[in-house]
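**Q** Generate coordinates for the sequence data below:
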Amino acid sequence: MKYTEVNKKKVIFADMHSDTVPYSMQSMYDRLKEEGFDISVYCRNMSEIGTIELIRFIKTFMKEYAAAGYVYICSYFLPVSSCNKRAETKVIQLWHSGGLLKKMGYDTKDDIPKNYKGNVTANYDLVTVSSEECVPVWEKALKLPEGITKATGLARTDIYYNDEWNYEKREEFYSIYPEAKGKRVVLYAPSFTGNAASPECVGLDEVRKVFENLTENYYLIIKPHPHLREKYPEYFKGRAMTLSTEDILPVTGVLITDYSSVLFDYSLYRKPFILFTPDIEEYKKTRGFYVDIEKFPAPIAKTGSELERILKEKTYFDYSEQDYEDFCSKYMGACKGCSVDNILKEVEQL
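**A** Predicted coordinates:
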């Protein structure tokens, strides 16, 4: 077999934001590895490498891309879209978030790299989303051909249905944070404003101050978006780095976030959350939303004092089980613990 012939047993996992296989692709990676596929990993945080290494990375990737049967990505990966792909090679976009919230892709000015003139989603053969509600939004925002966006559920969500995994993560959490036992764990997991190159986060220090004033039985864990590491290094030290945000969800009693899609992952647990959005009016103007967040089953705080009142009065309990069920069904309805199976069935038909 010539090297340039497409090998259907050859699979590439690629990402430009992480040095390891991202969480959003791990379940698919594990499955295909078990099934004996020849897997190559091209995952590198591009913000941490120089020009020469970047060129070497792309050159090596493109050589394997030309012979691979399948390429899996979970965010924009420009090398995939920057050439005329061979028809036999299939590109599957697993995407890294579920639900509908902030605008993305070509619907907003900050999501697509300004210096890239091509179509960032060219060459995609399959795009997986979390519910039927997402399909038309993805098609428009990412300029996708009709029919390639499928509500298969997200591969990243299957693990949340694994009882053994949930038990292990709870045990691991309390082994690291034994003082949290008997308290309500509150996870503050904010997103960022701007773009990945120059991210900001309004509210980090304010949330910490709120919890310093609370006497209630809460235990706060702060997990900012990874893009904020350089801007806010003090929040990426010590025990906070031991577990990922996803690892903490099984033990979380209340989630606080702003515009992060983590709330959709968390909704699979049907537990309460709070939206802390001190910059919401500016965010509406600069980024915008696909949905009205005031209709979410969650209280909204725009100031530290409002957040403190919600936590003291526990108004996050004002929503019913049906409210959470309806919310989850609308935005995460295809994520039922078998998304990897669903995706692979679609891949077989490509």
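
**Q** From now on I want contacts and neighbour counts done on CA atoms only, so please keep to that.
**A** Will do.

**Q** Can you tell me how far the closest residue to Glu325 other than its chain neighbours is from Phe173?
**A** Among residues not flanking Glu325 along the chain, Arg270 sits closest, at 6.8 Å (Cα to Cα, 6 or more residues apart in numbering). As for Arg270, its distance to Phe173 is 20 Å (criterion: Cα to Cα, to the nearest Å).

**Q** what does Cys43 give?
**A** 27 Å.

**Q** and Ser40, that one's in a strand?
**A** Yes - the assignment for Ser40 (DSSP: H, G, I helix; E, B strand; the rest coil) places it in a strand.

**Q** next up, for comparison:
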Amino acid sequence: MGSLKRIKLTLLKFLYNTNYQFCYYIFHPRPKRVTFATIRNTQLVDNLKQLYETFEKKGDYELKIFCFHYDRSSKSRLQFFWVSLTAVYYIATSHLFIIDDYFFPLYSLNKHKQNVVIQLWHAIGTLKKIGLSLPNASDSVIKPHTNYDWVVVNTQEDRQAYVDAFDIKKSQALPLGSPMLDTLAKTTTSLAPNHKKRLLYSPTYRTDDANQVRTAVDALISAAPTLNDNWEIYISIHPYVNMKKNIQDLPKNIHLFQDPALVKRLMQTVDAFITDYSSLLLNFSYFERPILLFTPDYQDYAKQQGFYVDYLQYLNAPNFQTAPAMIDFINNKLPKINLDYVRQLKQKNFPKQDGRNSDRVYQFLTSINRYGEQKL
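**A** All right, here's what the predicted structure looks like:
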């Protein structure tokens, strides 16, 4: 890390923490204030949305929302600096502060135990490494993924990976089920007869921004005209990827978008899901439809990011290094594909299908006293 960046982070850490301590002692934590915060989107989606609605229906709480779409552009970085001061105020004055991803200002704080922070991580399963499991993740002046009191995970098997990723005790990883899966439990798994065929492609986020993503997307678009049938193709770009320079001249059957809420709604309507390393494939396994892997940079990604599992063996899904090979598979083998590998993924990642994950999380969080001393 360069000396200039270290100085900048040191100043930010001082500024955020000073603001936090001021707000804490002047305005004080409010026992009924619950704040839902994200920098992934301009509105609550998935776990946060589901749990917010549960709090709204079941409890008498002062509910606050902090949303900002951070896409790593220069404009976004500058805007986030100012709005993050508001976020620090909400941390200081909330009894429960609930997030779903990386939340930079939080990691600068000498947090008081009266402010209880819950990480509702936006993804299920433990495929690619995240957080402090990544190489050199804890070397920064501001150590990421700290100050979590509780982390909600989907299954018992997920707990150890999140312990490693977030530097918490195993007792702090709560296998209560992912709230966003409650919606799937109420969703039909069958497609309408004579529906129009749809593919959904969702490449994951990479630290080198849009370069790898753009290359893969271009390859799929170039190969798409060789599809035998009249497919509609939906391409979902990760919310952190800066795609301001849109890919031009898209065919009418190809739809490029950047909306985490839309990709979840589309899942129930598509015939097959394509990704490289996105955990969304685990969500999609619920529908028991084909999952294909398009991983032209697998060796590099495995070296730089890493996995908690033997990725290709764990998924046992058809895997392709080139777009033409994948299109050929879709044309000739997809209609007769054996879906046992998808059913096995569903069995591993959906142990609770009662639609009550959000209720379980709500019941636990509302049992915590204002000093955060509740134990599992």
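
**Q** follow-up on the earlier one: state the helix or strand in which the residue nearest to Glu325 of structure 1 lies.
**A** Here Arg270 of structure 1, judged by DSSP states H and E, is contained in no helix and no strand.

**Q** What's the match for Ser329 of structure 1 in structure 2?
**A** When structure 2 is aligned by TM-score structural alignment, the residue opposite Ser329 of structure 1 is Gln347.

**Q** Which of the three states applies to that match?
**A** Gln347 of structure 2 - assigned by three-state DSSP - is helix.

**Q** Tell me which stretches of the stretch 151-300 of structure 2 form strands.
**A** 173-175, 198-202, 232-236, 254-257, 272-275, 291-294 (DSSP state E, counting those that start in this stretch).

**Q** nearest to Asp167 of structure 2, of these?
**A** strand 173-175 (10.5 Å; Cα to Cα).

**Q** Read off where that closest one ends up in structure 1.
**A** Residue span in structure 1 matched to strand 173-175 of structure 2, by TM-score structural alignment: 149-151.

**Q** One more: stretch 113-130 of structure 2?
**A** So stretch 113-130 of structure 2 sits over residues 87-104 in structure 1, by TM-score structural alignment.

**Q** Going by neighbour count, list what's buried in that stretch.
**A** Across stretch 87-104 of structure 1, burial judged by 16 or more other Cα atoms under 10 Å covers 88-104.

**Q** taking these one by one, which sit in helices?
**A** Residues of the buried residues of stretch 87-104 of structure 1 located in helices (DSSP state H): none.

**Q** so where is the lengthiest strand in structure 1 in structure 2?
**A** For structure 1, the longest strand by residue count, based on DSSP state E, is strand 7-15. Mapped onto structure 2 using TM-score structural alignment, strand 7-15 of structure 1 covers residues 30-38.

**Q** quick one, what contacts the closest residue in space to Met46 of structure 1 that isn't next to it in sequence?
**A** Nearest residue to Met46 of structure 1, sequence neighbours excluded (Cα to Cα, 6+ apart): Met16, at 5.6 Å. Contact analysis of Met16 of structure 1 by Cα atoms under 8 Å, 6 or more residues apart in numbering lists 43-46, 76-77.

**Q** right, and Asp101 of structure 2 touches Ile130 too?
**A** No - look at Asp101 of structure 2 against Ile130 with Cα atoms under 8 Å: they stay out of range, at 10.4 Å.

**Q** Show me what Thr193 of structure 1 aligns to in structure 2.
**A** In structure 2, the residue paired with Thr193 of structure 1 is Arg206, using TM-score structural alignment.

**Q** what's Leu120 of structure 2 in contact with, if anything?
**A** Counting by Cα under 8 Å, 6+ apart, Leu120 of structure 2 has contacts 47-48, 98-101, 151-153, 178.

**Q** What of Ser261 of structure 1?
**A** 97-99, 101.

**Q** mind checking how far it is from Lys63 of structure 1?
**A** 34 Å.

**Q** for Lys271 of structure 1, same thing?
**A** Counting by Cα to Cα, the gap from Lys271 of structure 1 to Lys63 of structure 1 is 46 Å.

**Q** which residue is nearest the centroid of structure 2?
**A** With distances taken as Cα atoms, centre = their mean, the residue of structure 2 nearest its centroid is His122 (3.3 Å).

**Q** Need the nearest residue in space to that residue, chain neighbours excluded.
**A** His122 of structure 2 sits nearest to Asp100 (Cα to Cα, 6+ apart), 5.1 Å away.
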